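[1] One predicted model, sequence on top.
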Amino acid sequence: MTQTVKETKVERIYNFSAGPAVLPLEVLEQVQRDLLSYPGAGMSVMEMSHRSAPFEGIIHTAEADLRTLLNIPANYKVLYLQGGASLQFSMIPMNFLPAGAEASYIISGVWAQTAYKEALKLGKARVAASTESENFTRVPTQNEIQIDPQDAYAHFTSNNTIYGTQSLVEPEVGDVSLLCDASSDILSRPLDITKYAMLYGGAQKNAGIAGTTLVIVREDLLARVPKNLPSMLDYRLMAEKESLFNTPSAFAIYVNGLVVKWLLSIGGLPEIERRNQEKAALLYAAIDASGGFYRGHSQLTSRSLMNVTFRLPSEELEKKFVKESTAIGLDGLKGHRSVGGLRASIYNAFPKEGVEALVAFMKDFQAKNG
C-alpha cells in the first residue's frame, strides 16, 4: 500500500513513526531541488558558512515566517538550538531556577517525568500533579494541579507521544511563568503565545527534521539567567547571538523554514488543526466502532490528535497486526514498550489517505481475526 509521488516513479509507504516523522512531499521536493545548489549560492546548504549572507537569509526568513505563523509578539525571542528537548530539560533549571526557589512540574508521561528528574539534579522541584498511578491514560485536570504562587515556573508537556494523550488547553497557573515542552504537537494548532513564558520542541515531528530545537522565550525570563553559565547552556547568550554563537544545525533550520512556509501556504494553523482533527476522528471512530476489538489507551477527554494508541485482544494478534500492516506499506505502527499495542502517529504532514488506508486494514483485520 503505497503513495505515488506525482510526476515521478518514486513510491512511498505510509510512515506512522513517532519521530523522526513524515515530511510534506512539497518540502521534500524543494529540498531535492536545492540539495546540490541552493538558489543564488552555488553550493548546498550543507556546505555553506553559517556566517554567510545566504544562510543569514535562510535563518532570518525562517524566524520571520514562524513569527507570522504563530503570531509571536515582539517581546519573545526565537532560538534555534541543539540537543533536542532533552537538553532543554537541563537548561531550563540552570537558567530559570534560582537558588532557594522551587519549580513545579505537571507529570503526564515519561518525558514530563524526565524533565522533572533533570530539574531535581539542579535545584528544588516538586510534582504539581501526576496521573502516573493511572498509567498516564489521561492528563491532569485543572483542579488536580497545585501551583504555589511563589514557584519559579510551572512546566508541562502538551502532548504525550508514548501514551497518546494531549492537553488541548493550557493549565492555569496564575502569575507563575508557564513553560511547555511541545515537541510532539508544536505547530499543529493555533496557540496564544502570550500564555507562555517559554514554548519549546524538537523539530522532527511536526516542524522539520532532527537537529534543531525551536525555543520561543519571553524576554523578561532571560533576565533571570545567572552569570557564568557555560556558554552553550546560556539562553541569554544564545538570544543575544541570534542562535549563531556557534555553528547551528544549518540544514535542519533550512528544512524547518520550508515546513513553516508550507504551513502558511495551506492556510496556517487553523487549517492544519482542521486536517489533524479530521484524520484523528477517522481513526478514533474506527476504534470506537470495533466493539472492543480495538481498545484505546487514552481516556476520551485526553485523546491526542497526534498519536493514537490502542490495543488488540492479545499480544499475539498485535504482533500479527504489525507484521501484516508493515508488509503492505503501513509502517511504524508498533507501540512503545511502556504501553504496548499499536501506535499511529499522524502528525501534520501525514496524509489523510494514509489514515483511510489504516482504517480499511483495521476493518479487514478484525473481520479475519475477530
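    Structure's in. What do you need?
[2] Could you use CA atoms for every contact and neighbour count after this?
    OK.
[3] give the contact list for residue 257.
    Neighbouring residues of residue 257 by CA atoms under 8 Å, 6 or more residues apart in numbering: 58, 59, 61, 62, 63, 65, 66.
[4] Please identify the helix or strand for residue 276.
    helix 268-288 (DSSP states H and E).
[5] can you list contacts of the helix or strand harbouring residue 30?
    Taking DSSP H and E as the criterion, residue 30 maps to helix 25-34. Residues from elsewhere that reach helix 25-34 (CA under 8 Å, 6+ apart): 5, 44, 255, 258, 259, 262.
[6] Am I right that the second one is in a helix?
    Spelled out, that is residue 44. No. Going by DSSP: H, G, I helix; E, B strand; the rest coil, the assignment for residue 44 is coil, not a helix.
[7] shouldn't it be in contact with residue 36?
    Yes. Contact criterion CA atoms under 8 Å: residue 44 and residue 36 qualify, at 5.0 Å.
[8] got the residue ranges for the strands in the stretch 201-350 of the chain?
    Shown for the stretch 201-350 of the chain, the strands assigned by DSSP state E, counting those that start in this stretch span residues 213-218, 295-296, 307-311, 330-331, 342-345.
[9] Dump the ones you listed into TSV; add distance to residue 165 and mean neighbour count as well.
    Formatted as TSV, the strands of the stretch 201-350 of the chain follow (distance: least, CA to CA, whole Å; neighbours: other CA atoms under 10 Å):
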stretch	distance to residue 165	mean neighbour count
strand 213-218	22	24
strand 295-296	11	20
strand 307-311	8	25
strand 330-331	21	21
strand 342-345	12	26
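[10] Can you say which of those is nearest to residue 320?
    strand 342-345 (11.2 Å; CA to CA).
[11] any idea of the angle the next helix-or-strand element following that closest one forms with helix 268-288?
    Using DSSP H and E, the helix or strand that follows strand 342-345 towards the C-terminus is helix 352-369. Per axes from the mean of the first three to the mean of the last three CA atoms, to 10 degrees, the angle that helix 352-369 makes with helix 268-288 is 10 degrees.
[12] another one to put next to it:
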Amino acid sequence: MNRQYNFNPGPAALPLEVLEQGRDSFVEYGGQGMSILEMSHRSKPVETMVEETERLLLELIGLQGAGYRVLFMSGGASAQFALLAMNFLSGGKAGRYVLSGSFSEKAYEEALAVGAAEVLASGKASGWARLPNVDAALGNLTERDTAYVHLTTNNTIEGSQFKALPDTGDIPLIADMTSDILSRRLDWTKLAMFYAGAQKNLGPAGVTAVVAREDLLTEANAKLPTIFRYGTYAKNNSLYNTPPVHAIYMMKLMLEWTAAQGGVAAMEARSAEKASLLYDAIDASGGFYRGIVEQPDRSAMNATWRLPDEALEKAFVQEARSAGFAGLAGHRSVGGIRASIYNGVEVEACRALAGFMNDFRSRWG
C-alpha cells in the first residue's frame, strides 16, 4: 500500500506500527482464542486492559497517584459539553466559559440548555484570530458564584492554542483538550477535569477519555440518571455498561507508542519541529500564504492559512491530493487550508508538505 501523508483533522493519522499491532491482534487477543471485539467486558482480560490503559495515561501526564481517575466514555467531546454542565451546574452557581473558537461556543451553548452559564472572555470579535486574555477576565470570581471555568485549550477549526493554563485558584478549571492532549507538557494539577475525544492524539474515534480529580467526582449531581453521572463510571471502572472495548485497546497501543517515543516531552519537541516547518513556509511566502491566527496564538496541532483567493485554495487542495497529501481543506465553516499535525503525523510528512507549498507558490505566486 502506498500510504498518503495524512493531515486529516480527526479521525486522524495513527502511527503505522500502532495500526500493525492492532491488525496482528485483531483476530485473537492475548491467547484467548477470540478477538477482543468478541470478549465480554466483564471478562478479566478486558478489565485488565482497561485498568492498564488508565494507568498508562496517568503515567504519561504525571498524575499517577495524584488523586485523579480516567473515565472511558462515549459520545466524543460533544457529549461532554452537556454532561459536565449536567453534573456540575447546581446550587445557583454559573459555569464560566472562555470562547476561543467554534467548539468552545458549542460547549457554552450546551451549558445554557442545562443551567446558568456565562461568557468569561471571548475572542469572537477578532474573528477568532487571537485568543482572549483569560487571566484579566478572572477578576473577582469566587467559589460562591462559579461552579467551574471551562477552557478549550486548542481550537481545531481556527488553528489557535493557549500556551499555558490560567490559574483559577479554588475554582475548578475544566478543559476540552481533544486536539492537543499529550502534545506538550503542562501543569496538569491546575485542572480539576479535562477530556479528549480519542480520534486526534489518543487513538481511533469511538472513545473519550475524561480525567478528573476524585474529589470533583464526589461533588457531581447525584440526581441525574445513573448513566449520565461521572461517579457511575468511576465507581465501575468505566465498565458500568458495555464500553467501546476495541477503541480503548487501540488507545492503549497508542499510549504505549507515545511512551516508547519518549513520552510527552518528546511529543512536544516533535510538535514544535513540525509546526515550524509549516509556519516558516507561510511566513517566507511574501504574503502568498497568510496565517489565519496571529503568531503568538498559533496552534502547534492545527496550522491554518489562506491563499490570495478561493480558486487558488481549491487548486492547492486538488494538487496536494494528487501529490499524496490528504485532508488539507479547511473546515467547511471557515474555508482556507488546514494541516492537522497531531502526534501520529511524522516530521517527514510536514517537511514534504512544506516543500509542496514552496513549489506551489513558485508556480502560482
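    Arrived safely. Only a predicted model underlies this, so the values are computations on that prediction, with no experimental measurement involved.
[13] So after superposing, what's the score?
    Scored against TM-score structural alignment, normalised by the length of structure 2, the superposed chains reach a TM-score of 0.97; 361 aligned residues with a CA RMSD of 1.1 Å.
[14] re the thing from before, residues of the helix holding residue 30 of structure 1 that come out buried?
    27, 31 (16 or more other CA atoms under 10 Å).
[15] One more: stretch 349-362 of structure 1?
    Buried residues in stretch 349-362 of structure 1 (16+ other CA under 10 Å): 349, 350, 351, 352, 354, 355, 357, 358, 359, 361, 362.
[16] Likewise for stretch 117-126 of structure 2?
    Buried residues in stretch 117-126 of structure 2, counted by 16+ other CA under 10 Å: 117, 118, 119, 120, 121, 122, 123, 124.
[17] for stretch 204-223 of structure 1, same thing?
    Those would be 204-219, 221-222, for stretch 204-223 of structure 1 by 16+ other CA under 10 Å.
[18] Check stretch 11-19 of structure 1 too.
    14, 15, 16, 17, 18, 19.
[19] Next up, the contacts around the residue mapped onto the third one from structure 2.
    In structure 2, the position corresponding to residue 16 of structure 1 is occupied by residue 7, as judged by TM-score structural alignment. With contacts defined as CA under 8 Å, 6+ apart, residue 7 of structure 2 is in contact with 13, 325, 326, 327, 328, 339, 340, 341, 345.
[20] Please produce JSON lines containing those residues, extended by distance to residue 235 of structure 2.
    Below are these laid out as JSON lines (distance: CA to CA, whole Å):
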{"residue": "13", "distance to residue 235 of structure 2": "33"}
{"residue": "325", "distance to residue 235 of structure 2": "44"}
{"residue": "326", "distance to residue 235 of structure 2": "42"}
{"residue": "327", "distance to residue 235 of structure 2": "40"}
{"residue": "328", "distance to residue 235 of structure 2": "42"}
{"residue": "339", "distance to residue 235 of structure 2": "40"}
{"residue": "340", "distance to residue 235 of structure 2": "36"}
{"residue": "341", "distance to residue 235 of structure 2": "36"}
{"residue": "345", "distance to residue 235 of structure 2": "36"}
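[21] Could you find the counterpart of residue 217 of structure 1 in structure 2?
    That one, residue 217 of structure 1, aligns with residue 212 by TM-score structural alignment.
[22] all helices of structure 1, in order?
    In structure 1, the helices defined using DSSP state H lie at 25-34, 53-70, 84-96, 110-120, 219-222, 235-240, 250-265, 268-288, 315-327, 352-369.
[23] What span of structure 2 is the longest one aligned with?
    Spelled out, it's helix 268-288 of structure 1. The aligned range for helix 268-288 of structure 1 is 263-283, by TM-score structural alignment.
[24] what residues does the matching stretch touch?
    60-61, 182-185, 258, 261, 288-291, 300-301, 303, 305, 341-343, 347, 350-351, 353-354, 357-358.
[25] what about 6 Å?
    182, 183, 184, 289, 300, 347, 350, 354 (CA atoms under 6 Å, 6 or more residues apart in numbering).
[26] what's the answer for stretch 163-178 of structure 2, then?
    In contact with stretch 163-178 of structure 2 (CA under 6 Å, 6+ apart) are residues 143, 148-153, 191-197.
[27] what number of residues lie near whichever residue in structure 2 pairs up with residue 171 of structure 1?
    Per TM-score structural alignment, the equivalent position to residue 171 of structure 1 in structure 2 is residue 166. Other residues near residue 166 of structure 2 number 17, with proximity taken as other CA atoms under 10 Å.
[28] Next one: the match of residue 16 of structure 1 from residue 151 of structure 2, what distance?
    25 Å (CA to CA, to the nearest Å).
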